[in-house]
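[1] Prediction below, plus the sequence it came from.
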Amino acid sequence: MSQETAALPSSNPRLNVSLARRAWGIRRKALQMGEVQGQGYVGQALGVADVLAVSYFHALTLRARDPEWEGRDRFLLSIGHYAIALYAALIEADVLPENEIATYGMDDSRMPMSGMASYTPGMEITGGSLGHGLGIAVGMALGLKRKGGDQFVYNLMSDGELGEGSTWEAVMSATQWQLDNLICLVDFNNQQADGPTRAALAVGAEAPKWEAFGWFAQEVDGNDIDALVAAFDAARSHAGKGPRVIICNTLMCKGVPFLEARESNHFVRVEADEWTKALEILDQGVPA
């Protein structure tokens, strides 16, 4: 998070927390929300936590206490069922209060199980029907560019959305309009509701496809924070006039080995005592 625009005073020790510790905090909060409902898209949240930590605490310019500040970078969650992950990041960033974890998925909660922008501060769009986020991001990036702004638009999408035609229409549009203020983040965990992504339409290396459409493309280990920081920095500083994409290869349920080992964890249901077990395992490896 930009020090210039951070909502917390510079003397607050939370500003000096490592990115690894931020990612751990996001994972822990996601598990706590999963425990509230006894189920959820926790696997995705655990897998993408490092990407969110680097996004919110290294790359994005925002004001936690003023989530609609015009000068902010925009972070779009195309994948509405990843809302639990974004809520965890927004709580970690002090956009949402931690005491709302207990309301996750409840009636009148600001954190419904599928993300809705009208409910949640810091959530830019309502996700859901997959493949729409990048098109919205193109419109936002074009609008900001025409207004003369220097903000970036980040769009987090799933590997499953690579099978949607609307995604590739947006890819071409972004190149046509030379949207060098657009950074797409693809969470490639190779899991969809009905099987591996690679068994569907995502065949072959990803970066060359985007490059063929005129994008500056990088593919990294999405659970390696140093690699992510370097990729985000390269995307922001790239001198070309085209849009940028970072394909982030992540592991579902990262950080909780007994969940990582499950053959299918697209939607996580565990025994009641296993939420405590998962939190205990995560707490054994608290980063500095």
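    Sure, I can see it. Residues are numbered from 1 along each chain as shown.

[2] drop to CA atoms for contacts and neighbour counts, all remaining ones
    OK.

[3] Can you show me the strands along the chain?
    Taking DSSP state E as the criterion, the chain contains strands spanning 39-40, 74-77, 153-158, 182-188, 216-221, 244-249, 268-269.

[4] can you redo the ones you listed as a markdown table with mean neighbour count and distance to Arg262?
    A markdown table is the format used below for the strands of the chain (neighbours: other Cα atoms under 10 Å; distance: least, Cα to Cα, whole Å):
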| stretch | mean neighbour count | distance to Arg262 |
| --- | --- | --- |
| strand 39-40 | 21 | 15 |
| strand 74-77 | 26 | 26 |
| strand 153-158 | 25 | 20 |
| strand 182-188 | 26 | 17 |
| strand 216-221 | 19 | 20 |
| strand 244-249 | 24 | 18 |
| strand 268-269 | 17 | 10 |
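
[5] okay, now the one to match up with it:
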Amino acid sequence: MLTADPTAAAGYRELRRAIRTEEPEQVLQRLRTMSVEVRLSIVDMIDRARMGHIGGDLSVTDILVTLFGAVLDVDPEQPTAPDRDRFILSKGHCAAALYSTLAHCGYFPASELATFMAPQSALNGHPNRRKVPGVETNTGPLGHGFPVAVGCALGARLRGDDSLTVVVLGDGEIQEGSNWEAAMAAGHYRLDRLYAVVDRNRLQQGARTEETVELDPLAAKWAAFGWEVREADGHDHAALLAAFAPSTSGRPVAVVARTVKGKGVSFIEDRVEWHHRVPDKQQVQAAIEELTR
């Protein structure tokens, strides 16, 4: 199993201290900078591996950065601390975004990102909790991560601790029925320390979500299952921070995060063919130039 990078972990702790003491605009600038760094790592990882899910990775980046940068109470050097907050990436095919975020927070050396999807690498195409610190459960088969998150939130209640559980789902993923069974259970138990975030980029493998199985009115559906629903721009760190405020209703919180698949790279944005597609060398250079402007 990979182990923490002490230098990066110290930098992460400094970031968390700064977030508690700095002015809001300074905090937001730190998060924006981290998002650029994570996106650049994603492009490099997928270029090296010549495979991946770049569109979804780029759409979920700002959500992950906001969570790990400013919301979750976690320690990269103690990834299994009993009282830690739990994060589950149910849309596990977007592992590159998660690995990049974890590495930038110090869970393991950033140099390991170069091994993404290589033979015998710990950084598989889908997250593996036995190999990567910070991964709470193996995900990849869609519809599995959310039920596990409900179990984590119930477990926290039984333990009597105040930890958060946050799960991120793809919008195409929630066409799976297991997600709505999980949503119904969480609403029934009023798991107010559970957050479900929908990466609402409106694209899935092969088509738009509404052409495949219509999801709207999505917010109303979550509310009908007993959730407090918030909608936010999934690329606005300030809006995301507000969306992760404590529940005001004693119910679990659903965050419908409006995102753009491929965010940050114009020729990838909102294009269905970039679910699996890998950029060529010229496109990689163009992506880097756009991200670093």
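    That came through fine. This one's a predicted model, so the numbers in the text were calculated from it and none came from an experiment.

[6] TM between them?
    Aligned and superposed, the two chains score 0.90 in TM-score terms (TM-score structural alignment, normalised by the length of the first structure); 276 aligned residues with a Cα RMSD of 1.9 Å.

[7] Kindly reformat the strands of the first structure as JSON lines containing distance to Phe57 of the first structure.
    Shown next, in JSON lines, are the strands of the first structure (distance: least, Cα to Cα, whole Å):
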{"stretch": "strand 39-40", "distance to Phe57 of the first structure": "25"}
{"stretch": "strand 74-77", "distance to Phe57 of the first structure": "13"}
{"stretch": "strand 153-158", "distance to Phe57 of the first structure": "14"}
{"stretch": "strand 182-188", "distance to Phe57 of the first structure": "16"}
{"stretch": "strand 216-221", "distance to Phe57 of the first structure": "18"}
{"stretch": "strand 244-249", "distance to Phe57 of the first structure": "17"}
{"stretch": "strand 268-269", "distance to Phe57 of the first structure": "27"}
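
[8] now stretch 215-222 of the second structure: which residue numbers in the first structure?
    Aligned by TM-score structural alignment, stretch 215-222 of the second structure falls on residues 203-210 of the first structure.

[9] Regarding that stretch, how distant is the last residue from the first?
    13 Å (Cα to Cα, to the nearest Å).

[10] So which residues make contact with that stretch?
    By Cα atoms under 8 Å, 6 or more residues apart in numbering, the list of residues contacting stretch 203-210 of the first structure from outside reads Val171, Phe216, Ala217, Gln218, Glu219, Val245, Ile247.

[11] circling back to that earlier point, can you tell me which of the strands of the first structure is nearest to Leu15 of the first structure?
    Proximity to Leu15 of the first structure, assessed across the strands of the first structure by Cα to Cα, is greatest for strand 74-77 (20.2 Å).

[12] Average offset of that closest one relative to the second structure?
    By mean Cα distance after the TM-score superposition for the first structure, the fitted strand 74-77 of the first structure averages 0.5 Å away from its aligned residues in the second structure.

[13] list the helices and strands that strand packs on?
    Packing partners of strand 74-77 of the first structure (3 or more Cα pairs under 8 Å, 6 or more residues apart in numbering; DSSP states H and E): helix 133-146, strand 153-158.

[14] Tell me which of those approaches Gly47 of the first structure most closely.
    strand 153-158 (11.7 Å).

[15] Which part of the second structure matches that closest one?
    Against the second structure, strand 153-158 of the first structure falls on residues 165-170 (TM-score structural alignment).

[16] Just the buried positions in the match of stretch 215-222 of the second structure, please.
    Applying a neighbour-count criterion of 16 or more other Cα atoms under 10 Å, one finds Glu206, Ala207, Trp210 buried in stretch 203-210 of the first structure.

[17] Fine by me, thanks again.
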